[in-house]
Structures are given as C-alpha cells and as structure tokens.
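In: based on what follows, work out the 3D shape:
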Amino acid sequence: MILVTGGLGFIGSHTVRALLDLGEGCVLVQRRTAEVPASLAGAQVVVEQADIADLTALLDVGARHKITGIVHLAGSMPWPPSPKQPVEAARKAVGSLFNIFEAARAWGVSRVGVASSIGVYAGLTSEGPLREDMPLPMTSSHPIPAFKKIGELLSDHLAGATGIDVVSYRISGIWGPGDPHGALLFAAPALVHAAVRGTEPDLSLLLAPAYAEDSIDLCYVYDCGRAIALLQLADQLNHRTYNVASGRATSNAEVIAAIKKVVPDTRIVLPARGTGQQSYLDITRIQQDTGYQPAYDIERATADYIAWLRAGNER
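Out: Down below sits the predicted model:
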C-alpha cells in the first residue's frame, strides 16, 4: 500500500483517487482523528491517526500495514508561521522529513515522493519554459518556497546516502474541486466562484493586484493527482525532480473567456495593466518517463469546476 501524508487534503485526496484508479491501496496519515470520506467508501483506503513529527507513531503505522511507497504531501512549514517559535517550527518541519526517510528505510520502501512547489523558480526572470535543471536562486522571499528548496536538497542528499529512490514534485498552480485557498496565490479560483455566485471576485488575499494579462501555469487538480500517481508507480524514473504542471501559461483573460462560455452573463472584468510575462513549467521529463499528458485544458477545467460548484459543493 502507498502511504500518503496529507491524503485528505486538496492535492492529496485527488492523488489518492488516482492511485486507487491505478490499482493501489492507500494508507492516509492524519494528525487528527479522521474517517475515510464518503467519496472513498468501499475503496482500498485506511486512515491512520499519527503525527509525522512523532517517529514512533509513524513507525507504528508500518507495523499495521505493508507500506510499499510513500507520497509525502503534508505541508513542510506551518502557515502562517509562528512569530514566537520560528526555530521550533523549522525544526519540526525538517524533522518530519527526516522521519519520513527513517520510516522508508525501516519499511524497505523503494520510492519516496516529496512535494515541492513552483515557488522554487521565483526570482528567475526568463520567459518561456522553466526546466528542472535550471539553477535556482539561493534566497526566497517566502517561507514556503524556502522550505521546499531545503526539502529538495535534503531529499537529494538522503537519496544518495540511503539508496532510496526519491522524487521531488515541483507542483504548479493547482486549482479545481476542493480548493481551500481561493485567491491566495492566483486569481482563477475566485473568478470561477464569483461567476457561479453572481458576485464580484474577492481578490483581497492576493499579494499583488490581479490584471488580465497576468499568467501562471494552471494545472487542474485531477491532472495533478494523476501525474503524482504516475510518478509514484513508474517502473523507472530517470531523474529526481519533476515538474507537475500543465506545461503552458494561462492568463486571467483566458480564464475569464472560458468562464463566459459557461456563464455568458458574468460581468467579471480585470484591468489590463499586467506585464504579460509568459513563463510556465516544462513537462518534458514527466511526459517522457511516465507518459503523462494533461487531460484538462482551460475550457474543460473551467466547465468542470463550475459544474462541481453548481452541484452544491462548498469549495
């Protein structure tokens, strides 16, 4: 069975669904008590209560289940960070990663996947594809990409030291059913929600104003979950780092155009004062090594998301 940390979260739940569709059972580790969700009732899924920061509790999970692989999607850094205990928070984040590798060694796991982020590319100014072999800036303006870089470096070191097959997922801008963030990092989810509700989009959480030309590599969460599952189950991987993305830049203007095909009377408008810079994650590696192809372009993704919200789902 594949152990998935953060398996009841946004990306985690869709990854679990994809693993199940590919014939794998899953053990979901949650810090708080949780039951198997109704959407997975009857599936080969077990939810175990354990804090991955507690090595003994984590190892006990492997005593109850035959764990053959690990997909580590739980957050590496508490957010928002505690201003009173920054050292302890950092120690816990890094210690949890060490515990994952200790468990992998104890259980004889052959492959560990670790979530990274599109944020590691922040600071690169080139347009066009962002490739996994590009040199990354050593600094980060935000704790999350900082700890993702730390996680990648530690994972690469431990892969060499332990012989465990390790893969880091550089995950792009993920959106779709179950998105808990709204317009936290990019505008698209809020634009869709506003169209369904017939309201103005709430973009107050964005770090900067949203413009029509602003773009990001938007990857629908179904594609993201399937990509991670394919990386976990591939017979052989030729790299330790893979972009998990759509492989194209999608602008807010394109999102609005796709929304208007489903909700023609929406009045969502964004000002046209953005830079128009088009950068996106190159997905050649994952395509070559797993056969992954995104199934949801912006129009299909938008229509599906709107239908899911109109069916009465909250997020």
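In: all contacts plus neighbour counts: C-alpha atoms, from now on.
Out: Will do.
In: who's in contact with the nearest residue to A234 once chain neighbours are set aside?
Out: Ranked by CA to CA, 6 or more residues apart in numbering and with sequence neighbours excluded, the top spatial neighbour of A234 is T290, at 6.2 Å. For T290, the contacting residues are L230, L231, A234, by CA atoms under 8 Å, 6 or more residues apart in numbering.
In: list just the nearest of those residues to D133.
Out: Nearest to D133, judged by CA to CA, of the contacts of T290 is L231 at 17.9 Å.
In: I'd like to know how many residues surround that closest one.
Out: Other residues within reach of L231, judged by other CA atoms under 10 Å, total 24.
In: tell me where this structure has strands.
Out: 2-5, 26-30, 45-49, 69-72, 111-117, 128-130, 165-171, 173-175, 215-216, 218-220, 241-244, 250-251, 279-281 (DSSP state E).
In: gap between G7 and T125?
Out: 34 Å (CA to CA, to the nearest Å).
In: sorry, slip of the keys, the one I care about is Q232.
Out: As judged by CA to CA, Q232 and T125 stand 31 Å apart.
In: which one's more surrounded, those two?
Out: Q232 (23 against 9).
In: how about that one, what does it touch?
Out: With CA under 8 Å, 6+ apart, Q232 has these contacts: G69, V71, R111, V112, G113.
In: any idea which of the residues you listed is closest to H193?
Out: Nearest to H193 among the contacts of Q232 is V71, at 30.1 Å by CA to CA.
In: what's around that closest one, how many residues?
Out: 29.
In: for it, which residues are in contact?
Out: By CA under 8 Å, 6+ apart, the residues touching V71 are I2, L3, V4, T5, V112, G113, V114, Q232.
In: for this protein, what's the longest helix?
Out: Assignment by DSSP state H gives helix 86-107 as the longest helix of the chain.
In: neighbouring contacts of it?
Out: 52-55, 58-59, 62, 66-70, 72, 76-78, 81-82, 110, 112, 151, 158, 162, 164.
In: now do that helix against strand 165-171, angle only.
Out: Helix 86-107 and strand 165-171 are oriented at 140 degrees to each other (axes from the mean of the first three to the mean of the last three CA atoms, to 10 degrees).
In: now the other sequence, so there's something to compare against:
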Amino acid sequence: MTAPHRPFTILVTGGAGYIGSHAVLALLDAGWRVAVLDNLVTGFRWAVAEDAVFYEGDIADAALVARIVAEQNIGAIMHFAGSVVVPESVANPLKYYDNNSARSRALIDTAVHAGVRHFIFSSTAATYGIPDAIPVREDAPQRPINPYGMSKLMTEAMLADVAAAHDFNYAALRYFNVAGADPAARSGQSTAGATHLIKVAVEAALGRRSHVDIFGSDFDTADGTGVRDYIHVSDLAAAHLLALDALIADPAASHQLNAGYGRGFSVLDVLDAVDRATNVRIERRMGERRAGDPDALIADNGAIRAALGWQPRYNDLDTIVAHALAWERALAERQLTA
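Out: Below is the predicted model of the structure:
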C-alpha cells in the first residue's frame, strides 16, 4: 500500500503533554511529518515519539517559531500548549491569560506572518460555563465561569477574527472530559497530582492514593453525583486528524466543534468501573460540591460527526478505564526503572 502524500509538516505545540503526545502518535501513524515544540514545564521529553523532530522552547518565542516553520516546512499547527487546571485558574488568573491567551496570540501572529494557513486549537467545554440545556450544542451561549474557560474563549475569538482577515482557517475543538491512554500504552496521562477523575481513580486503585474525594452528592442526577461526558484521548486525537483534513480540503471554511461522545457517566459510575477492572474497592470520601460545577455536562456531537465523519472507536467506559489502568501500570514500571 502506497503511503499518502503529505505536502508539509505539522507543528504540534505542547506535544510532550498528555493530549499533544497522542496527537503526535496519530499524525505519525497516518504518515505525517511532525515537529514538536514544548517548554517541558508540564510535559515530558520521553513522551515525544522518536520520529518527531523536537524543539524545546516557548510558543511566544516568535524567532524560534518562525525558524521551525522555515526549517521544517510547516503548513499547519496543532496547538495544545497551555494551562488546564480550573481551580488554579481561579487562584492565579493572570497565569492563564498569559499562557492560554497572550501566548496563543503571539503564536497565531507568528503563524500568519510565516504563511501557515491551517490551525487546530484545543478548546474546551468550559467555554460554555453552566449550559442552559443538555446535551450542549455548539451554538449554545459561551459564558465561562472561570479564567480557564475565558482564556480559551478569548483564543477562539482571536482565531475567528484572524480567519476573517487573512488567508487562514482553523478548527476549535471543544473538549469534554478527556480520559484513557494510547491502546498500545505508548503514552498516557503522566502528570503528578493530576485532577482528572479517571486518572485519580486508577491511581487510588493501584495504591498510589489513599482515596478518591467526591465533590457533591446532591446534584440533580440519578445517583446525586456529577455527570460528565468522557472521551477517549485516542478518539480525540483522531478527531484532530480529521479536522486537519477538512481544513486542507476547504481553505475557506473554519469549524467550531464539540469533542465528546454525547452521553455521560456519573462520578460513582466511573469509580464502579475502576472497581470492576481491578477487583479493588476504592475508598470514596464525600465532600461539598464545588462552586460552579454543573449537574451534568454532555456534548451534542452531531456536528463533529457530520462535518468530519468522525466515528469514535473507544466510546466505552470500561475500555477507557482499561487503557488508563494499563498506562498507569506502565508508568509505575517506568518510574521504577528510571
């Protein structure tokens, strides 16, 4: 079988991080040439696939980004670099407006001046705030309730304005709750002290945490705990490749699309799934609900399916948990041998 022709290289910012490293794997698997730019503040050099060209540095370093574009023949950017912890954004908002908004502005500016025509942005369902209706459609009001969501929405606005003014198109994928790991255990969520529920739960099941805190048992849901739409990270990476194809196929069109499965699981559903996978009962500790947590947050994913032909492969909670567990065990082995 002849490999597909790939006319240029993809620059992946934040490619040493959780989602970015999976996008790098998906791009390489599909025959793309890949360059990664990461400052390694939260990412890991070992998480970058060997076949990708790696640059250590900051997305706001215009000279460096321009050099990468020229050296590597960059035709599109997948932008994952940024800060992602909601409570931290409340405590330190200026960090988020710097990392997620100001530095994204600098990156977009360099891209436009260097002639990069396609841009894929990792946005978030946090731009919706507390939605009026579930499932959430892309035309729902975007009313963020924390600096994290607002910092991402500001970048969406910049991209829309730039696309209207320049020979440039973009896709903003609004992630719901990303979870799981590469099915071949090549990458996964590796950050110490992570706040993602499935990551926290598998750490607890393997004895790396003493318990799991549940924030609220009085939500308007079937079991009283919050319901979220969990999307497998490899399905999300596949959506980025389809978005890239769509941008190349129609340079006049841009897209704002939800990335979720269209169904939700409660906190207790997730913990029960981890219990099933490990035959270990995780200790649950009930606490107060956090300000601003919606009862449920579930994507309407009709648009991404229609626009990109996206067909998830791993939209099963037990599969997501199994891959997260396999990665957690591989990560523990890596740390033992490091």
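In: after superposition, what's the TM-score here?
Out: Scored against TM-score structural alignment, normalised by the length of the first structure, the superposed chains reach a TM-score of 0.83; 305 aligned residues with a CA RMSD of 3.4 Å.
In: how far away is the residue nearest to A234 of the first structure from C26 of the first structure?
Out: With distances taken as CA to CA, T290 of the first structure is found 20 Å from C26 of the first structure.
In: OK, contacts around the nearest residue to A272 of the first structure once chain neighbours are set aside?
Out: For A272 of the first structure, ignoring the flanking residues on the chain, the nearest one in space by CA to CA, 6+ apart is A212 at 5.2 Å. A212 of the first structure is in contact with S251, N252, A253, V269, L270, P271, A272, R273, G274, counting by CA under 8 Å, 6+ apart.
In: out of those residues, who's the most crowded?
Out: Most neighbours among these, by other CA under 10 Å: S251, with 23 neighbours.
In: which of the contacts of V71 of the first structure map to contacts in the second structure?
Out: Contacts conserved in the second structure for the contacts of V71 of the first structure, using both residues aligned by TM-score structural alignment, their matches' CA atoms under 8 Å: I2, L3, V4, T5, V112, G113, V114.
In: can you tell me how far the second one sits from I67 of the first structure?
Out: Translated: L3 of the first structure. In this view, L3 of the first structure and I67 of the first structure are 6 Å apart by CA to CA.
In: more crowded one of the two?
Out: L3 (27 against 21).
In: which one in the second structure is aligned with that one?
Out: Using TM-score structural alignment, the equivalent of L3 of the first structure in the second structure is L11.
In: now L73 of the first structure
Out: Using TM-score structural alignment as the criterion, the counterpart of L73 of the first structure in the second structure is F80.
In: tell me how many other residues crowd that match.
Out: 25.
In: contact partners for it?
Out: Taking CA under 8 Å, 6+ apart, we find F80 of the second structure in contact with V12, T13, G14, G15, I19, G20, F121, S122.
In: output the contacts of V71 of the first structure in JSON lines, with distance to P264 of the first structure appended to each entry.
Out: Listed next are these as JSON lines, based on distance: CA to CA, whole Å:
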{"residue": "I2", "distance to P264 of the first structure": "43"}
{"residue": "L3", "distance to P264 of the first structure": "44"}
{"residue": "V4", "distance to P264 of the first structure": "40"}
{"residue": "T5", "distance to P264 of the first structure": "40"}
{"residue": "V112", "distance to P264 of the first structure": "45"}
{"residue": "G113", "distance to P264 of the first structure": "42"}
{"residue": "V114", "distance to P264 of the first structure": "41"}
{"residue": "Q232", "distance to P264 of the first structure": "41"}
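In: residue in the second structure matching I283 of the first structure?
Out: In the second structure, I283 of the first structure lines up with N301, judged by TM-score structural alignment.
In: next one: S141 of the first structure
Out: Alignment note (TM-score structural alignment): S141 of the first structure maps to I145 of the second structure.
In: what are the boundaries of the helices in the second structure?
Out: 18-29, 62-72, 86-91, 93-96, 103-114, 147-165, 197-205, 233-249, 267-278, 302-308, 317-337.
In: and A179 of the second structure, which of these is closest to it?
Out: helix 233-249 (5.7 Å).
In: tell me the angle the closest one makes with helix 18-29.
Out: Angle of helix 233-249 of the second structure versus helix 18-29, following the same axes, to 10 degrees, is 60 degrees.
In: E138 of the second structure: what's it in contact with?
Out: Neighbour list for E138 of the second structure: Q256, L257, N258, D300, A303 [criterion: CA under 8 Å, 6+ apart].
In: turn these into a markdown table, columns for neighbour count.
Out: Shown next, in a markdown table, are those (neighbours: other CA atoms under 10 Å):
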| residue | neighbour count |
| --- | --- |
| Q256 | 19 |
| L257 | 28 |
| N258 | 26 |
| D300 | 20 |
| A303 | 17 |
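In: the residues you listed: which two are farthest apart?
Out: The largest separation in the contacts of E138 of the second structure, counting by CA to CA, is between Q256 and D300 at 12.6 Å.
In: how many residues are close by H157 of the first structure?
Out: Close neighbours of H157 of the first structure, defined as other CA under 10 Å, add up to 13.
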